[in-house]
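A.B. asks: next input, structure requested:
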Amino acid sequence: MKSFRVKIIAVIMGMMVLLEGCWDMKDINKAYLPVVMGIGKGSKEKYKIILEIPDAAGKIQFLEKEAKSISKAIDLIRTDSEKSINLVHLRLMLFDRKVVDDGIRDIIDYAVRANDISIKGMIAIVDADFDKTLYHVISPTPEISTYDFFSKEAGWTPNQSLVTIWEAYRSQNSYSEDIAVPLLQNGERTIYAFKGTAVMREDRMVGKLNREETFLYNLFKGNYSGGTIEIAENTSVLIKQSKIKHHRHWSDKGPSLATDITLDVVIAESPSGKSNVQIEKEVRDQLNRNFEMTLKKIKGYRSDVLGIGVMYRPQLTEEQIKNWKSKWFPKLEQKINVRVNVINEILIKDEAHLDQTFIR
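C.D. replies: So this is what the prediction gives:
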C-alpha cells in the first residue's frame, strides 16, 4: 500500500513539472498583434511610436505613445492597453523622413535585438505628412492588408523597391553595400502611394530615385517579375525572363564593371505594322540610355545601392574593402549593355477564326 502511495505522489509531481512551463501562457484573444509600427518624432519626446492593429473585420485600431526610446514607448502602450502587445506579427516599420535625416542605425539595431520582432519585416520611409499617412485607412476589407503593398504575391511590382530589416542591418554595417528604401505617402483610394526610392548611404538618405529608375535598380538586381517596359507610340512589352552577366576588371585606375543584360519579352501592346526587330531596337536603345543616366545619378550620390562592392570583395584586401565607398566606388567605370529578344507576335484573329473557336 505504501508503495502504491509513493507511485501516486510521483505521478502527481511529474504532472506538476509538465504544467509548470504553461503558467504564463496568454490567450491570443487577449493580445494585440500589430502589423505596422510607425516611428516618428515626438512633440515632447525623441520618438513617437504608432502601432497599427487590424481585426478580423478589417477595421484598424491605433495605439500611440511618445518616449525617449522605442522600447519605452511600447512599454507605455502596454501599460495603458487592456490587452498585451505582441510584436511577432509586425510586418512593416515606417520611418518618418525627419527621423531618417538623423540616421536610423539605432532603430535598426533595436529591431534586430528585439526578440519578438522578425528581421524579415519590411521597412519604408514616409516622405509626406507622417500622421496623415499612418492614420490613413480605406473602407474595411478583410482581404486587404498593409503588408500586401510589399508582397510579391499581391501588390508589389518592379517599380517599387523592397528591403527587409535584416538587409538594412547588414547594409549599415557593411563597407561594400548600401540599400534602397521605398518612399511612401498615403494614397487617395489605396492605403499607400509609392513616391520613389530613397538612396541610402549607411543609415542616412542621400538621394532619391523615381519609379522608372527604381525599375532599373530592380532589373539590375534580378527582380523583374511582372515588369512592363513602355516605349514610344503606344508600345509596351512584358519581361518574361532576364539573364545578367557581370564582367569585373581591376586596373591601375581602379575597378571597372561591364554588365550584359539579356531580356526575353512578350509584346503587351503595339500598333499594327511595327515589326519585332523595330520593337527590340526601341526597347534596347531606351534601356541602355536610361541605365546610363541612372548609373551616373547613383554614382553622384556616392552610394553603392547596386551592391557592386560585394562583387569585388573576394579580390580586395581588407584595406581596399574599408575604402570601397570613399575611394574606389567613385572611380568605378561601369557600363551596361542590354539585349532584347521578342519571343512572341501579336495574334489577331479574324471573324472566321473567332466563329470556329466559339463553335468548338
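A.B. asks: contacts, neighbours, all on C-alpha from now
C.D. replies: Will do.
A.B. asks: ok, the residue lying closest to E345 once chain neighbours are set aside - contacts?
C.D. replies: Nearest residue to E345 in three dimensions, chain neighbours excluded: I267, at 6.8 Å (C-alpha to C-alpha, 6 or more residues apart in numbering). Contacts for I267 (C-alpha atoms under 8 Å, 6 or more residues apart in numbering) come out as 236-238, 342, 344-346.
A.B. asks: which residue ranges form the helices in the stretch 101-250 of the chain?
C.D. replies: Using DSSP state H, counting those that start in this stretch, the helices of the stretch 101-250 of the chain run over residues 105-113, 130-134, 165-172, 211-221.
A.B. asks: contacts for the longest one, please.
C.D. replies: The reference is to helix 211-221. Residues from elsewhere that reach helix 211-221 (C-alpha under 8 Å, 6+ apart): 158-161, 195-197, 224, 227, 244, 290-291, 294, 306.
A.B. asks: want to put them side by side, so please do this one too:
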Amino acid sequence: MLKKAASLILISLFAGMLSGCWDNRDINHRALPVTMGVSMKGDNYNVLLLIPEPVENTTRIRLVKGEGKTVTEAIDTISRDMESFVDMLHMKVVVFDKALAERGLMDSISGFMRARDISPKVIVVITDDEINQFFKRSQKTMAPEGTTLYDCFEKDAGWNPEIALTRVWEVYRSIHSYTRDVAIPIIQAGTKTMIEHNGSAIIKNGRMVGRISSEETLLMNAFSGESSYGKVEVMNHASVLIVSNTFRNSSKVVDRTPYMNSKIILKVSLLETRENTNADLIREELEKVLTLRCDAVIEKMKANEADVLGLGQFFRNKLPRNELQHWRTEYLPRLKMNFEVRTIIQNEGNLKMPS
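C.D. replies: Here you go, the predicted model:
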C-alpha cells in the first residue's frame, strides 16, 4: 500500500511538472512590434522594429535596430539586448528598402515562411526612401498605437483600389510559380500625411524589375478580382465613379503563340460634367482611356518578362507542363492581347443634372 501511495504521489508530481505553459512569457515581458523595416548594408541585414509601449495611460512608439547575417539573427540580436522578449506574433507590415528589393527578396521571404515567426498574412511594402529616414519621418506622424501604416492598407480603413495589396505568402508563391508574379506597393514618407503612394513595384522571382503607376495598379486589382468601387476617373469631359467591374476572359494557343481576349464591363455613375457633354462622349472617352492603360500594362509586362496580371494562369491547361517554365521568357513576349471595354452609365450621379 505504501508503495502504491508513493507511486501515485510521484505520478502526480510529474504530471504537475509536465502540464501548463512552462515556456510561455508573461505579456508584460514581451515586446510586440507591429512594423518592421529591412535593408542591407554590405552583406548584413539591418532590421528596424516599431514597438508600441504603454506609458502612463497612453502609448509611445519605440524604434529599435539590429544587424545580422540574416533577418532572424538581427531580430535575435534586438531581443538579446532588450529587457523584453521580442515576439513577432502581432507583426502587421514589413517595409523593404528599394535597393534590397532590386537586389532580391527571395532569402528574406523564404526565411519568413520557413521560421514561421512572422505570419504569412503580413503585408509587404517597398519604400523609395532610405529606410532609416523613412521610419524617423513617419514615426512623427504615427498614431500612439503604432498601426497607422497598417491602416493605410486595411480594407476597412485607408485602402483604395489604386493600392496594391500583397502579403508574404503571395510573394513566396510567385517566387515558385511559372505563371504568376506580383506587384508590391511603393511608398515614401509624406509631408502632410504619414505616407505617399508612388505606384507599385513589379516583382519577378522575388526581385523588383520595374514599376507601374497607381492608375495601372487599379487595373491590376480589378483584373484579379479586387473591387474598384470608389475610384474616380477624371477625363477631359467628366468625372465618374466606378461602381463595379466584371472581366470575361478567353484564351488559346496557336503555333506556340498565346492569344487572349478580355472584355471589361464597367458600371459607372457620373459625378461631374462639362458643358456640351453627353453620355455617348463620356462612354467613348472612358473606354479609350482604359484601353490605352491596359495596353501600357501589357507592354511593361512583356518588357520586364513579369506576369503581374497572372495571365499565364489562363494557359496552364493549354501548355504542356514542361513548357510552363518558359511562359515568361518565350510565351509572354509573343502574347496577343485584345482588350474590349464596355461602359454602362447606370445613372447620372447623386444630383439631378440640368436639362
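A.B. asks: would you reformat the helices of the stretch 101-250 of the first structure as a markdown table and include mean neighbour count and distance to L332 of the first structure?
C.D. replies: Compiled in a markdown table, those are given as follows (neighbours: other C-alpha atoms under 10 Å; distance: least, C-alpha to C-alpha, whole Å):
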| stretch | mean neighbour count | distance to L332 of the first structure |
| --- | --- | --- |
| helix 105-113 | 17 | 27 |
| helix 130-134 | 18 | 37 |
| helix 165-172 | 21 | 20 |
| helix 211-221 | 20 | 16 |
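A.B. asks: mind putting the ones you listed in a markdown table, distance to E282 of the first structure included?
C.D. replies: Output for these, formatted as a markdown table (distance: least, C-alpha to C-alpha, whole Å):
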| stretch | distance to E282 of the first structure |
| --- | --- |
| helix 105-113 | 43 |
| helix 130-134 | 39 |
| helix 165-172 | 35 |
| helix 211-221 | 16 |
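A.B. asks: I60 of the first structure: which of these is closest?
C.D. replies: I60 of the first structure sits nearest to helix 130-134 of all these, at 10.9 Å, using C-alpha to C-alpha.
A.B. asks: quick one: distance of that closest one to the chain centre.
C.D. replies: Averaging C-alpha positions (C-alpha atoms, centre = their mean, to the nearest Å) puts helix 130-134 of the first structure 19 Å from its chain's average.
A.B. asks: and stretch 39-59 of the first structure, by the same measure?
C.D. replies: Remark: stretch 39-59 of the first structure is offset 20 Å from the chain centroid, using C-alpha atoms, centre = their mean.
A.B. asks: how about that stretch: buried residues?
C.D. replies: Residues of stretch 39-59 of the first structure classed as buried by neighbour count (16 or more other C-alpha atoms under 10 Å): 39-41, 47-54, 58.
A.B. asks: out of those, which is nearest to S174 of the first structure?
C.D. replies: Closest to S174 of the first structure out of the buried residues of stretch 39-59 of the first structure is I39 (23.9 Å), distances taken as C-alpha to C-alpha.
A.B. asks: list the contacts of that closest one.
C.D. replies: So, once contact is read as C-alpha under 8 Å, 6+ apart, I39 of the first structure ends up touching 47-50, 93-96, 99.
A.B. asks: can you do 10 Å?
C.D. replies: Counting by C-alpha atoms under 10 Å, 6 or more residues apart in numbering, I39 of the first structure makes contact with 47-51, 66, 70, 93-100, 107, 125-126, 130, 134.
A.B. asks: and what of P52 of the second structure?
C.D. replies: By C-alpha under 10 Å, 6+ apart, the residues touching P52 of the second structure are 31-35, 58-63, 143-147.
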